[in-house]
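Enquirer: Need the 3D shape of this:
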Amino acid sequence: MPQYDKADIERRMAGAVESLKGDLSGLRTGRANTSLLDPVVVEVYGSMMPLSSVATVNAPEPRMLSVQVWDKSNVSAVEKGITKANLGLNPMTDGQTIRLPMPDLTEERRRELAKLAGQYAEKAKIAIRNVRRDAMESLKADEKAKDISEDERKRMEDEVQKLTDKFVAETDEAASKKEQEILSQ
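Expert: Below you'll find the model as predicted:
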């Protein structure tokens, strides 16, 4: 029984790119982005919950985030959660709304963030290459077990390499866009 599954390989490589995009969206640029608050967890009702479970996050202006807390009793817990997340944001409470102005980034901080985007991209590429390595090993095992011929193995290895090249290019493009966004503010 052959082990090679092109759809599974493609899904795993796409997963690495999606994970990278999630990591990159969490990097703060000078512009307000609601996904910046995705990692924030809040202690409410005796348990830790994601911010999105207790409030609505909006970006009413390019340099301002607004958090509308649904339950008035949770406002201070949400404020604490945002502060604990260490995102460099200074919450200002106004009733059930918490405003988060985006501070300006220093040139040094921009370079650090751009470097971090590059590190995230490298991690995603390593994950993609690991998927390729697993696929190549399973193809060799299939050939050794006489499930596929040498020609089939070579053809399938070419397919795997094309998928790898495609997803590495997507990774590079996503990282490059984020680096430009960070540095051009």
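
Enquirer: drop to CA atoms for contacts and neighbour counts, all remaining ones
Expert: OK.

Enquirer: From K140, how far off is the most centrally placed residue in the chain?
Expert: Centroid-nearest residue in the chain, with C-alpha atoms, centre = their mean: G22, separated by 1.7 Å. Per C-alpha to C-alpha, to the nearest Å, G22 is found 34 Å from K140.

Enquirer: tell me the SS of the residue lying farthest from the centre of the chain?
Expert: Here the chain reaches farthest from its C-alpha mean at K146, the gap being 40.5 Å by C-alpha atoms, centre = their mean. When classified by DSSP: H, G, I helix; E, B strand; the rest coil, K146 comes out as coil.

Enquirer: How much space separates it from P2?
Expert: Distance, K146 to P2, using C-alpha to C-alpha: 9 Å.

Enquirer: list the residues that contact both of the two?
Expert: Residues touching both K146 and P2 by C-alpha atoms under 8 Å, 6 or more residues apart in numbering: none at all.

Enquirer: Which residues outside stretch 75-91 are in contact with it?
Expert: So stretch 75-91 is in contact with 37, 39-44, 51, 69, 93, 96-103, going by C-alpha under 8 Å, 6+ apart.

Enquirer: Please provide the structure for the following sequence as well, for comparison with the first:
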Amino acid sequence: MIEEIKQDSASRMEKSLESLRQDFIKIRTGRAHTSLLDHLSVPYYGNDTPLSQVANVTVIDSRTLGVTPWEKPMVTVVEKAIMDSDLGLNPSTAGMLIRIPLPSMTEERRKELVKLVRGEAEGGRIAMRNIRRDANNQLKKMVKDKEISEDDERRGEDVVQKLTDQLIAKVDALLAEKEAELMEV
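Expert: I've put the predicted structure just below:
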């Protein structure tokens, strides 16, 4: 029983950690990378479709992304979707190729992004603590229903706490890595 709770908590915490990693990828650094546009959707035959399914996204150089839609009419639609996104990018079109120059980041913008990253990391820590709370509540319910003893409950709480500490340490490591990446000139 306790092992099941531990396994469930571990898998939920790992999913939270992976979600945090994905959120960190979306927060741009000074370098161009194709995952910057992963979350963009464009209207395609009446449906919102991920950009990667209607165009080829490439890195032209360290500060420029290239987007080549597979159909000519999609060029203006893709360009508009990039302009309207929250990324603050200003694409320019040359035939079928949409060039997206990434502006250099100012010190002020870097500090804003670090604050944003810290907020995301805190959200990850809160998610881990909520999962720990749920596991501890399951253990308390099992004691109340006389499925396990109070000693087993304490052991289970210790196991869940160690798991929580390990994953919060991973969140902190991810945060430190992303902060260093953002402050790198």
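
Enquirer: what TM-score comes out when they're superposed?
Expert: The TM-score (TM-score structural alignment, normalised by the length of structure 1) is 0.94; 185 aligned residues with a C-alpha RMSD of 1.6 Å.

Enquirer: Sticking with the residue nearest to the centre of structure 1, tell me its helix or strand.
Expert: helix 6-25 (DSSP states H and E).

Enquirer: quick one: buried residues of that helix?
Expert: 9-10, 12-21, 23-25 (16 or more other C-alpha atoms under 10 Å).

Enquirer: do stretch 104-124 of structure 1 as well
Expert: Buried, per 16+ other C-alpha under 10 Å, within stretch 104-124 of structure 1: L105, R110, L113, A114, L116, A117, G118, Y120, A121, E122, K123, A124.

Enquirer: check which helix or strand covers the last one.
Expert: Think A124 of structure 1. Assessed by DSSP H and E, A124 of structure 1 sits inside helix 107-144.

Enquirer: Return the angle between stretch directions for that helix and helix 6-25.
Expert: 170 degrees (axes from the mean of the first three to the mean of the last three C-alpha atoms, to 10 degrees).

Enquirer: Over which residues of structure 2 does helix 107-144 of structure 1 lie when aligned?
Expert: Counting by TM-score structural alignment, helix 107-144 of structure 1 pairs with residues 107-144 of structure 2.

Enquirer: so how much does that stretch differ from structure 1 once superposed?
Expert: Average distance, stretch 107-144 of structure 2 versus aligned residues of structure 1 after superposition (mean C-alpha distance after the TM-score superposition for structure 1): 0.5 Å.

Enquirer: for that stretch, the distance to its chain's centre please.
Expert: Stretch 107-144 of structure 2 sits 14 Å away from the centroid of its parent chain (C-alpha atoms, centre = their mean, to the nearest Å).

Enquirer: again with stretch 161-173 of structure 2
Expert: 17 Å.

Enquirer: now what about that stretch, what contacts it?
Expert: A10, M13, E14, L17, A121, G124, R125, M128, R129, R132.

Enquirer: burial of E79 of structure 2, as a residue count?
Expert: Residues lying near E79 of structure 2 (other C-alpha atoms under 10 Å) number 20.

Enquirer: Following the chain past the helix or strand containing it, name the next helix or strand.
Expert: E79 of structure 2 belongs to helix 74-84 when assigned by DSSP H and E. Next helix or strand after helix 74-84 of structure 2 toward the C-terminus (DSSP H and E): strand 92-94.

Enquirer: Relative to structure 1, what is the average displacement of that following strand?
Expert: Mean deviation for strand 92-94 of structure 2: 1.6 Å (mean C-alpha distance after the TM-score superposition for structure 1).

Enquirer: okay, that strand sits on what stretch of structure 1?
Expert: Going by TM-score structural alignment: strand 92-94 of structure 2 matches residues 92-94.

Enquirer: Next up, the contacts around E157 of structure 2.
Expert: Contacts of E157 of structure 2 by C-alpha under 8 Å, 6+ apart are A135, N136, L139.

Enquirer: Report the contact partners of the second one.
Expert: So that's N136 of structure 2. G156, E157, V160.
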